[in-house]
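K.L.:
below: sequence and its predicted model.
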Amino acid sequence: MEHPSEAEDAIRRAVLIELNNAPLCLLNTSTGLLCDRAAQLNSFKTSPEYKELLSSITKRSDLQMERIKEVVAMHFCCVLLSHRWEEAEVMLHHIQNKDVCELKGLGGIMKLQSFCKIARDAGYLWAWMDTCCIDKSNNAELGESLQSMFVWYRHSALTIVYLSDVPPSSQPGALASSVWNEWGWTFQEFVALKVVRFYQKDWSLYLNDRSLNHKESQAIMKELEDTAYLLFDIFDVHLPVIYGERKQSALGRLLQNIVSRSGDITSLDWVGQSSEFNSCLPADIISYATPPYSLPSLSEDDIRTAVSSLRNIVPVDSASKLYNMLENMNALLFANCRLRLPCIAFQVTEVKRKRGHTVHSTYGVKADGLRDLLITMDETLIQFLRARPTQQTFFLVRPWDHRLLGLPDFSEQLTFTGEG
């Protein structure tokens, strides 16, 4: 037989572990009262489940830790609300020491009461809503809450998403256009949670889907595929979640982190609207949709000819030094919304010599992505127009890595390279 104090200590440890993954304050859906950690613990100690668990343990010779964890977890199952704030919301000072079920005349009280009723009807004792369950006047509590929300949503038994702008009997697609779907912050909630149900303005289920978990609904999930915070999870990127963050910023931080970690700049290859976060990045993930394109096929003879032509562009030793330098130069740096590349290349579309120069040759150069340039040099360049291109492809390469500027025959900041 176990000593009662040992059993109580084991139960307390299990409770504290459970509470560490839960919000600091919770609404008791049975009493309608807001409860801090002490009140939550006291509620459990006075519950029939606690008394039955304590009694069964003291009658046995082992602590039955799995049984303790199971009972504790069931008691502290918590339902969280994910929603967009509206003009009027119930705040902490509105509900302290009051039964939320009895409150009237407050803006947003119907949303809070409806949420608590759904949680209670589903069999859950605890519920949490960010507007009224965080003491925003306490900077320490506010900071801890913001940093812990992902964990809270991850460990919630159920998350209810309230779509205040989606009317009853809406057709598929209403969720995708809801304001809830336009705010980056809500997606960290969506990624974190394991079980979710979407409710419309009148608190009816979205698309009348009565399944226990809308994350298993293909029709609903189809409307939520392109989300930055979802990609955080996929790419295993651990970045701080910023309250109120816009989707463009969340996507920008994700892409910035991927580029910096991998050195792969293919994420800079996109078509569409540029991001306000950084103009090098797209405003939306759909900008990576690949247009239909097939690479031209080359015969073996064509490949040999192309390779041979490269040997006549620059001396072999200079080309080798350039290759080694490029191979070993610093990786790109992408941080604080700024992109630094070791070098950047622009395809040349026109080279035309200017008259009136004898000692050096001056050329007017056009390149994609640059304004028109004038370049003066000793070498003679092949002239061509966009309408009449050469067989070779030329690039203007701007090296931003200072080590590239000291190479023989490649000392100019703007340098020509050729590609067969």
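P.N.:
Everything's here; your move.

K.L.:
only C-alpha atoms from now on, for both contacts and neighbour counts.
P.N.:
OK.

K.L.:
Leu33 - nearest residue in space that isn't next to it in sequence?
P.N.:
Spatial nearest neighbour of Leu33, excluding adjacent residues (Cα to Cα, 6 or more residues apart in numbering): Asp99 at 5.1 Å.

K.L.:
and the comparison structure, right after this:
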Amino acid sequence: MRLLHTSEFVLEEFIGSNIPKYAVISHRWGDDEASYRRFEKGLKTIRSSQYQNASSGWDKIIAACRIARSRGLDWLWIDTCCIDKKSSAELSEAINSMFNWYQRAEECYVLLPDVADNTAAFRRAAHAEEGTVTNAAKIGNEMWDPQDFIKSTWFTRAWTLQELLAPNRVLFYTTDFNCLGSKGDLQNLISDATKVPLIFITQNDMIHRASVAERMKWASRRQATREEDLAYSMLGLFGVNMPLLYGEGNKAFLRLQTEIIRTSDDETIFGWSGESHYNTNGLLAPDIAAFSTVSDIRRHYVVPRQHYEVTNKGIRITLPLRQPHLE
């Protein structure tokens, strides 16, 4: 993987066990991000002292380096300049490895694009009904409104789900790069915003114990600029890999389900709901939205489990029947 040095502002590639301790950034892309090619053409020589606010993608990188450096980390990974997206092979490797990269990071810094630390939020809370002032939280001498946090667009994007769940330590920052708190500090607000149960927010080693249908539901209300990314952003959540084929559209989600079936015996993948007469994919869900309305569906543990498989005629599966309780 390619990492950025937080004080020298140079990029260096590391392979295998030689990867040093590093931080990662989770953010929403803007219109002026510093790509790998742009960075290599000369931006790496610019020093942080020349920048005072987050007016561009470069300022975002500089601020992230400052945060990591202040926390004792010399290396940083951010998807803007650390991936050469002109290389299809490198992009494919990065997307298939991204969950692991976030999981192995010392810390993840979430840069929220629409949560500002200013007194206006406190004034709104102070003029609300009595007793609701506690809905305003304090950062130093400034106040922020937790409702602004819950409504942040960061919680609506497909890629940020794995960036929230994979790292062990996640810190959230305002648009002025002031820390709101850690994932543990804000766990209840995060659960409200994502509908992900607390145990999976606070314990990243529990994620893959959630049923396939549960994990699908977490992602079902999220959006991506490209349709294929709705599937590609979930590869790590299900521990699968597959080649990227931009241009395939919704076929990416069908391929994702097939890969999950190849590596898992969790039948909840068939627990989606929707208008079946519009679905030409048999037992496979037509899209991620089909999981948005599933109820509390959990994996039924049976020993020994019956395997199932994808054949040229469809899916061959054997399921246990439960004796109904008759009164």
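P.N.:
Looks like it arrived, so ask away. Bear in mind that the values here come from a model prediction, so they are computed numbers and not experimental data.

K.L.:
before we move on, back to that, the residue nearest to Leu33 of structure 1 contacts Asn28, correct?
P.N.:
No. The pair Asp99 of structure 1 and Asn28 fails to qualify as a contact (Cα atoms under 8 Å) at a distance of 9.4 Å.

K.L.:
more neighbours, the two?
P.N.:
The residue with more neighbours, out of Asp99 of structure 1 and Asn28, is Asn28; 23 against 16, by other Cα atoms under 10 Å.

K.L.:
quick one: residues contacting the more buried one.
P.N.:
If you count contacts by Cα atoms under 8 Å, 6 or more residues apart in numbering, Asn28 of structure 1 has them with Leu34, Cys35, Leu125, Trp126, Ala127.

K.L.:
what does Ala335 of structure 1 give?
P.N.:
Residues in contact with Ala335 of structure 1 (Cα under 8 Å, 6+ apart) are Gln256, Asn257, Ser260.

K.L.:
show me the strands in structure 1, by range?
P.N.:
Along structure 1, the stretches classed as strands by DSSP state E are 26-28, 34-35, 78-82, 126-128, 158-162, 196-199, 333-335, 338-340, 343-353, 361-367, 373-377, 393-399, 415-419.

K.L.:
how far does the third one sit from its chain's centre?
P.N.:
Centre-to-centre, strand 78-82 of structure 1 and its host chain are 21 Å apart (Cα atoms, centre = their mean, to the nearest Å).

K.L.:
what does it correspond to over in structure 2?
P.N.:
Using TM-score structural alignment, strand 78-82 of structure 1 lines up with residues 22-26 of structure 2.

K.L.:
just the fifth one next, same as before
P.N.:
Counting by TM-score structural alignment, strand 158-162 of structure 1 lines up with residues 107-111 of structure 2.

K.L.:
cool, and the shortest one?
P.N.:
For strand 34-35 of structure 1, the aligned range in structure 2 is residues 10-11, judged by TM-score structural alignment.

K.L.:
any chance you could list what contacts that stretch?
P.N.:
The contact list for stretch 10-11 of structure 2 (Cα under 8 Å, 6+ apart) reads Arg2, Leu3, Leu4, His5, Lys44, Cys82.

K.L.:
give me the buried subset of the residues you listed.
P.N.:
Among the contacts of stretch 10-11 of structure 2, those classed as buried by 16 or more other Cα atoms under 10 Å are Arg2, Leu3, Leu4, His5, Cys82.

K.L.:
please tell me how far the third one sits from Leu73 of structure 2.
P.N.:
Put plainly, it is Leu4 of structure 2. Applying Cα to Cα, to the nearest Å, the value for Leu4 of structure 2 to Leu73 of structure 2 is 11 Å.

K.L.:
so where is stretch 59-72 of structure 2 in structure 1?
P.N.:
Using TM-score structural alignment, stretch 59-72 of structure 2 lines up with residues 110-123 of structure 1.

K.L.:
longest single helix anywhere in structure 2?
P.N.:
Using DSSP state H to assign secondary structure, the helix with the most residues in structure 2 is helix 88-104.

K.L.:
check which helices and strands it sits against.
P.N.:
helix 159-165 (3 or more Cα pairs under 8 Å, 6 or more residues apart in numbering; DSSP states H and E).

K.L.:
residue range for the helix it packs on in structure 1?
P.N.:
So helix 159-165 of structure 2 sits over residues 185-191 in structure 1, by TM-score structural alignment.

K.L.:
need the residues that contact that stretch.
P.N.:
Applying Cα under 8 Å, 6+ apart, the external contacts of stretch 185-191 of structure 1 come out as 82-83, 149-150, 153, 180-181, 196, 227-230, 233, 241-247.

K.L.:
ok, Ser178 of structure 1 touching Val161?
P.N.:
No. Counting by Cα under 8 Å, Ser178 of structure 1 does not reach Val161; the two are 11.4 Å apart.

K.L.:
in structure 2, which spans are helices?
P.N.:
Using DSSP H, the helices found in structure 2 span residues 36-40, 57-70, 88-104, 119-126, 146-150, 159-165, 187-194, 198-202, 212-219, 229-232, 251-263.

K.L.:
need these in TSV (columns: mean neighbour count).
P.N.:
Listed next are the helices of structure 2 as TSV, based on neighbours: other Cα atoms under 10 Å:
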stretch	mean neighbour count
helix 36-40	16
helix 57-70	20
helix 88-104	18
helix 119-126	17
helix 146-150	17
helix 159-165	22
helix 187-194	17
helix 198-202	18
helix 212-219	23
helix 229-232	24
helix 251-263	18
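
K.L.:
in a markdown table: the ones you listed, plus distance to Ile269 of structure 2.
P.N.:
Converted to a markdown table, the helices of structure 2 look like this (distance: least, Cα to Cα, whole Å):
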| stretch | distance to Ile269 of structure 2 |
| --- | --- |
| helix 36-40 | 38 |
| helix 57-70 | 38 |
| helix 88-104 | 21 |
| helix 119-126 | 42 |
| helix 146-150 | 29 |
| helix 159-165 | 19 |
| helix 187-194 | 20 |
| helix 198-202 | 19 |
| helix 212-219 | 5 |
| helix 229-232 | 14 |
| helix 251-263 | 8 |
